[in-house]
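**Q** give me coordinates for this.
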Amino acid sequence: MSPGGQAEARQGGSLVLTPASARLSGDWTLRALGPQLPGLRRQLRMASADAAWSLEAVERLDSFGATLLWQAWGRRWPTQLSLRPAHRQTLERVARSAERPLPQRSVFTPIDAVVALGSALIAFLAHVRDFVVLLGQIFLDLLHVLRHPRDWPWLEISANVHKVGVKAMPVTALVGFLIGVVLSYLSSLQLKVFGADVFIVNILGLGIIRELGPVLVSVLVAGRSGSAMTAQLGVMRVTEEIDALAAMGVSCSLRLVLPKVIALGLVMPLLVLWTSTIALLGGWVSAWVELDLSLRYFVDALPDAVPVANVYIGLSKGAVFGVLIALVACHFGLRVKPNTESLSANTTASVVTAITAVILVDALFAIATKSIGIPG
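**A** Okay, the predicted model is just below:
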């Protein structure tokens, strides 16, 4: 028989029973016993724990095979047992594990609530600390490239501008157009009742340019580009590419984080302007269908209904939201541990945190600019 054939013959475990003895041979491992497990279980049930058990011919024994034997012996050592020292250690380890009782589920107490709250607070403070460290590193990188203009990562910035800006234009335009149609349709239904059809321009202009446009684009970018940034950095962490860059003396923040922050900060105001324009177009289409409002009147009335300060507020929101989304995405991407579970968890946390942060900052903008750009 060839060596390969001998290996194949040795793979499966076997059990030879006599009235007074039980002789085991072969490999007693999960992989080897899988195909013949039902037959071996029947043989083990027929064997007696008081018989003379011989395991000296067993080539390999893992925890699965040891557990199978331990259960067949009734969770006690046979009276007569001969085996190799290495196999005895495996059986002793299984025996100790079987003697250890399973932990009982404890009742949730107020102390547990305090512990859970404290753990959440400590985790939050760790996130805040790492985020502040990231901000400081970005500031230092900006100072460095301002002092050394030849070190600007122009190639990385342009690549990110294309990915997060140009490629996002179709989806933002589609969603913006549909949101404009829906908002205009619902508003026109109410305005018809009071005969205030002309005020549709005011509702669409202020709602889309000042609030809905920047927030809508931010949510889309956080879900599309923010998750992609986190996943990219996370995969580089899993594949140890970031460690390789550090070993070569390449700044991770300068080459990976700073281009994303700059690109998203530049692109977001343009995306807000693009999406708001398409949304207003969709709103006019719905108003034209429902209220017979002409495009000429819509365009002429829009500057009077919406002061130009609202455009500046919307664009400034876009820039701030873009920088915030990029920072949050990079923060969670750099926190990924070298395993796929951490990658998925941090990507999800990145999107949720970015959207939540955008809504909170938008509320602060609304409070800070409550008296700016509102027609008297």
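
**Q** only C-alpha atoms from now on, for both contacts and neighbour counts.
**A** Fine.

**Q** now stretch 333-340: buried residues?
**A** The neighbour-count check on stretch 333-340 (16 or more other CA atoms under 10 Å) flags Gly333, Leu334, Arg335, Val336 as buried.

**Q** I'd like the distance between the third one and Gly118.
**A** Looking back up the chat, that one is Arg335. 21 Å (CA to CA, to the nearest Å).

**Q** just the strands in the stretch 51-200 of the chain please.
**A** 52-61, 80-82 (DSSP state E, counting those that start in this stretch).

**Q** give me the helices and strands touching the longest one, please.
**A** The one in question is strand 52-61. Applying 3 or more CA pairs under 8 Å, 6 or more residues apart in numbering; DSSP states H and E, we find strand 52-61 packed against strand 21-28, strand 80-82, helix 85-99.

**Q** please give me the structure for this one as well, since I'd like to look at both together:
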Amino acid sequence: MITPALHITRQDGAASVELRGDWTALALAECGRAGELREAMRGLDGAGAHGATRWSLAGVGRLDHIGAQLMWQAWDGKLPLGIEVSAEQRRVFGRIMSLRPDGWKKHVVERFNPVTLLGGSTLSLLAQLVSGVTMVGQFTFDLLRFARAPHLGPWREISANIYSIGYKALGITALVGFLIGIVLSYLSANQLRTFGASLFIVNILGMAVIRELGPVLAAILIAGRSGSAITAQIGVMRVTEELDAMRVMGISHGFRLIMPRVLALAVSMPLLVAWTDLMALAGGMLAAHSQLGISAAFFLRTLPDAVPVANLWFGLGKGVVFGMLIALVACHFGLRIKPNTTSLGTGTTASVVTSITAVILADAVLAILFKDIGL
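**A** So this is what the prediction gives:
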């Protein structure tokens, strides 16, 4: 191994530089002069690509990417004019150039510009909306195709998603619903006892749980549990190139991936809403009996009169809407994930946040539109 060195010859005001030795990572590390050599090359008069200095690599024995990068940086990302270099050495520099077409120039970090930030966010939001509308349109066509030939539909995928999204979520929804019912009943009991209106706890619990809390609570739980799982599943398919393989084989992403999940959530969510309502009312009855001495028989007998049945159907209908929203948002972000792990984590997080936001916005819109139903 020969130590890397520079041999400089000056004649008639012009400089000729011949690089000698082995310009490899091992040779540069052992000599300990990598930085000094780079600065010496950079400090030569006219050492740039358009300078008058003549360079020769004829004396270089071995050259690897580390040594070539050191020279490349000293030459400001361009080979000097008239350089004497072998074909193999030129190929090494060509590979470096292909990695960084911009010539290894430092990127200038732009200062914070609120106008640019607002414009970029607006364009990103518009792109997301266009993509979402396109997905809804494709889902509509897939649904018509499924209705026209149901025997060719993805029944196995729909059944599997109903099991994983609906059945496996019974435990967590039951636990959270029961605890929310207890908390709401305890808080209401303290206030109602003050005004001597303990019997109205049935009205408060029934209306709050069946009309609002049950659907929203179940939707938030499913968005965090199943929505993230859907995004991660499709994202992993992107990382492992399964989505590309499906496209090559002519298998529709919408018909085999999106539609089964949307239909599964549209079927599972009303059932989960009803299950969450039941467990929340059970927890409320238990707390009402403990705090106010109201029996379960009186609670169940009074509940149908206190809460019109239209509220139940309204809550179940909201479950269908929430379920379809969660599935569409989860599939949308899953398909937008890029084939790397960072994008997978970011996309899953964005999917959960967007799903919960969409559910709350949809609940507010439905509450305003149907404010006179069941009241």
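
**Q** just the TM-score for the two chains, thanks.
**A** Remark: TM-score between the superposed chains equals 0.79 [TM-score structural alignment, normalised by the length of the second structure]; 346 aligned residues with a CA RMSD of 3.6 Å.

**Q** on that earlier part again, of the buried residues of stretch 333-340 of the first structure, closest to Arg96 of the first structure?
**A** Val336 (36.2 Å; CA to CA).

**Q** circling back to that earlier point, winner for burial among the strands of the stretch 51-200 of the first structure?
**A** Neighbour counts (mean count of other CA atoms under 10 Å) averaged over each of those peak at strand 52-61, with a mean of 18.

**Q** what distance do you get for Ile208 of the first structure to Thr277 of the first structure?
**A** Per CA to CA, Ile208 of the first structure is found 9 Å from Thr277 of the first structure.

**Q** which residue of these two possesses the greater neighbour count?
**A** Ile208 (27 against 20; other CA atoms under 10 Å).

**Q** now the more buried one: closest residue in space that isn't a chain neighbour?
**A** With sequence-adjacent residues excluded and distances taken as CA to CA, 6 or more residues apart in numbering, Ile208 of the first structure is closest to Ser276, at 6.0 Å.

**Q** residues near Ala282 of the second structure, how many?
**A** Neighbours around Ala282 of the second structure, by other CA under 10 Å: 19.

**Q** name the helix or strand for it, please.
**A** Using DSSP states H and E, Ala282 of the second structure falls within helix 259-292.

**Q** mean deviation (superposed) between that helix and the first structure, please.
**A** Overlaying the first structure shows helix 259-292 of the second structure at a mean distance of 0.9 Å from the equivalent residues (mean CA distance after the TM-score superposition for the first structure).

**Q** who's in contact with Asn310 of the first structure?
**A** Leu206, Ile209, Arg210, Ile372, Gly373 (CA atoms under 8 Å, 6 or more residues apart in numbering).

**Q** pull the contacting residues for the second one.
**A** Shown in contact with Ile209 of the first structure (CA under 8 Å, 6+ apart): Ser276, Asn310, Val311, Gly314.

**Q** need the counterpart of it in the second structure.
**A** When the second structure is aligned by TM-score structural alignment, the residue opposite Ile209 of the first structure is Ile210.

**Q** ok, and which of the helices and strands packed on strand 52-61 of the first structure has the densest surroundings?
**A** strand 21-28 (a mean of 20).

**Q** average gap between stretch 352-364 of the second structure and the first structure?
**A** With mean CA distance after the TM-score superposition for the first structure, stretch 352-364 of the second structure averages 0.9 Å from its match.

**Q** need the max-distance pair from the contacts of Asn310 of the first structure.
**A** Most distant of those, by CA to CA, are Ile209 and Ile372, 13.5 Å apart.

**Q** returning to that earlier point: export the buried residues of stretch 333-340 of the first structure to CSV and tack on secondary structure?
**A** Below are those laid out as CSV (DSSP: H, G, I helix; E, B strand; the rest coil):
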residue, secondary structure
Gly333, helix
Leu334, helix
Arg335, coil
Val336, coil
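
**Q** let's have the residues you listed in CSV, adding distance to Leu155 of the first structure.
**A** Output for these, formatted as CSV (distance: CA to CA, whole Å):
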residue, distance to Leu155 of the first structure
Gly333, 21
Leu334, 21
Arg335, 25
Val336, 25
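
**Q** before we move on, the earlier item: how about the next helix or strand after the helix holding Ala282 of the second structure: buried residues?
**A** Using DSSP H and E, the helix or strand that follows helix 259-292 of the second structure in sequence is helix 296-306. Under the neighbour-count criterion of 16+ other CA under 10 Å, helix 296-306 of the second structure has Phe299, Thr302, Leu303, Ala306 buried.

**Q** repeat for stretch 353-368 of the first structure
**A** So, applying 16+ other CA under 10 Å, buried residues of stretch 353-368 of the first structure: Thr353, Ala354, Ile355, Ala357, Val358, Ile359, Val361, Asp362, Phe365.

**Q** likewise stretch 244-259 of the first structure?
**A** Cys252, Ser253, Leu254, Arg255, Leu256, Val257, Leu258, Pro259.

**Q** got it, and stretch 198-215 of the first structure?
**A** Taking 16+ other CA under 10 Å as the criterion, stretch 198-215 of the first structure shows 198, 200-215 as buried.

**Q** hmm, back to that, among the strands of the stretch 51-200 of the first structure, which is nearest Leu183 of the first structure?
**A** strand 52-61 (69.2 Å).

**Q** distance of the match of Ile209 of the first structure from Ile182 of the second structure?
**A** 15 Å.

**Q** and if you look at Pro270 of the second structure?
**A** Counting by CA to CA, the gap from Pro270 of the second structure to Ile182 of the second structure is 22 Å.

**Q** also Arg111 of the second structure?
**A** Taken as CA to CA, the span from Arg111 of the second structure to Ile182 of the second structure is 52 Å.

**Q** which one's more surrounded, those two?
**A** Ile182 (23 against 6).

**Q** what's the more buried one in contact with, if anything?
**A** Applying CA under 8 Å, 6+ apart, the residues contacting Ile182 of the second structure are Ala280, Gly283, Gly284, Met285, Leu286, Ala287.

**Q** burial count for the closest residue to Ala25 of the second structure other than its chain neighbours?
**A** The spatial neighbour of Ala25 of the second structure that comes closest, neighbours along the chain excluded (CA to CA, 6+ apart), is Ile66 at 5.5 Å. Other residues within reach of Ile66 of the second structure, judged by other CA under 10 Å, total 15.

**Q** Ile66 of the second structure touches Asp22, doesn't it?
**A** No - here Ile66 of the second structure does not reach Asp22: they are 11.2 Å apart, not a contact under CA atoms under 8 Å.
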